[in-house]
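Chemist: Predicted model, plus sequence, below.
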Amino acid sequence: MNDAPDDLPEPANLRFLRRLVTLLTAVMIGGVLLIVALLVMRLAPTEAAPILPDRITLPDGATATGFTVTDRMIAIVTEDSRILIYDPTGQTLRQTIQIEN
């Protein structure tokens, strides 16, 4: 048989511990929700990707090593230290820039 009365006051340190655990649980739930919200905002598509042409014809002897695309131009870096600037369609070579080593 249980002889302990049910209406004993809760010890102060136990009450503090219970409140602390409840507070930490709420903070952790809030932190997880914040991280999920930040991931959704960061990974959501913000604008359309640039449209790339199917094919770009490089000058004779040029081999591309890198490129960048903006809404106004396509820039291609070649192995022979040149930057070729094309129009956004990739059809017209606008400018050639020689890079000095």
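Modeler: It's in.

Chemist: from here on, contacts and neighbour counts on C-alpha atoms
Modeler: Noted.

Chemist: quick one, helices of this structure?
Modeler: 12-43 (DSSP state H).

Chemist: My understanding was that Met73 contacts Pro88; is that so?
Modeler: Yes. If you go by C-alpha atoms under 8 Å, Met73 and Pro88 touch, sitting 4.6 Å apart.

Chemist: Show me the common contact partners of these two, please.
Modeler: Shared contacts of Met73 and Pro88 (C-alpha atoms under 8 Å, 6 or more residues apart in numbering): none.

Chemist: Can you list the buried residues in stretch 52-70?
Modeler: By neighbour count on 16 or more other C-alpha atoms under 10 Å, the buried set for stretch 52-70 is 58, 64, 69.

Chemist: out of those, which are inside strands?
Modeler: Members of the buried residues of stretch 52-70 lying in strands (criterion: DSSP state E): 64, 69.

Chemist: Of the buried residues of stretch 52-70, just say which sits nearest to Leu24.
Modeler: Closest approach between the buried residues of stretch 52-70 and Leu24, by C-alpha to C-alpha: Val69, at 47.9 Å.

Chemist: Pasting the second one now:
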Amino acid sequence: MSDVPSDVPNEEPVELPASLKFLKLLVTVLTGVMILGVVVIIYLLVTQLTRMPDPLVLPEVISLPEGHSTTAFTRGTDWFAVVTESEAGEAILIYDLGSGALRQEITVE
């Protein structure tokens, strides 16, 4: 026996209207772009998260002025700065990265 009722005539496939063909093409292209985007994001995450950072290069000893204690530290390309606290107040000491010599002292008021 056939699953198709005998009173239903054999219909020929109906061609989709042009607007639906265009919509189908857009959905297909969007799917491809989304898949490609997810692959690129995963690639970038894997390559960037597994990269080792550059080692932090500092002098062996940093000599602070008498009575100053360190509260913060930051580093630039050829310098590093130490924020210090003392009885006189806070100061920012900027040192040369290569030699460790004091370049500048800025008093914070």
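Modeler: Nice, I can see it. Since the model is a prediction, treat every value here as computed from it, not as a measurement.

Chemist: what's the TM between chain one and chain two?
Modeler: The TM-score (TM-score structural alignment, normalised by the length of structure 1) is 0.60; 100 aligned residues with a C-alpha RMSD of 3.8 Å.

Chemist: As JSON lines, the buried residues of stretch 52-70 of structure 1 with distance to Ile83 of structure 1 would be great.
Modeler: Formatted as JSON lines, the buried residues of stretch 52-70 of structure 1 follow (distance: C-alpha to C-alpha, whole Å):
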{"residue": "Leu58", "distance to Ile83 of structure 1": "11"}
{"residue": "Ala64", "distance to Ile83 of structure 1": "9"}
{"residue": "Val69", "distance to Ile83 of structure 1": "13"}
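
Chemist: ok, the buried residues of stretch 52-70 of structure 1 vs Pro11 of structure 1, which is closest?
Modeler: Closest approach to Pro11 of structure 1 among these (C-alpha to C-alpha): Val69, at 67.9 Å.

Chemist: So what does the closest one match up with in structure 2?
Modeler: Under the alignment by TM-score structural alignment, Val69 of structure 1 pairs with Arg75 in structure 2.

Chemist: What separation do you get for its match and Pro65 of structure 2?
Modeler: Using C-alpha to C-alpha, to the nearest Å, Arg75 of structure 2 is found at 19 Å from Pro65 of structure 2.

Chemist: What distance do you get for Gly32 of structure 2 to Glu85 of structure 2?
Modeler: Distance, Gly32 of structure 2 to Glu85 of structure 2, by C-alpha to C-alpha: 58 Å.

Chemist: and those two? which has more neighbours close in?
Modeler: Glu85 (17 against 11; other C-alpha atoms under 10 Å).

Chemist: ok, the more buried one - contacts?
Modeler: 68-71, 91.

Chemist: give me that answer again for 10 Å
Modeler: Applying C-alpha atoms under 10 Å, 6 or more residues apart in numbering, we find Glu85 of structure 2 in contact with 67-72, 91-92, 108.

Chemist: Confirm for me that Asp78 of structure 2 is in contact with Tyr95.
Modeler: Yes. Counting by C-alpha atoms under 10 Å, Asp78 of structure 2 touches Tyr95, with 8.9 Å between them.
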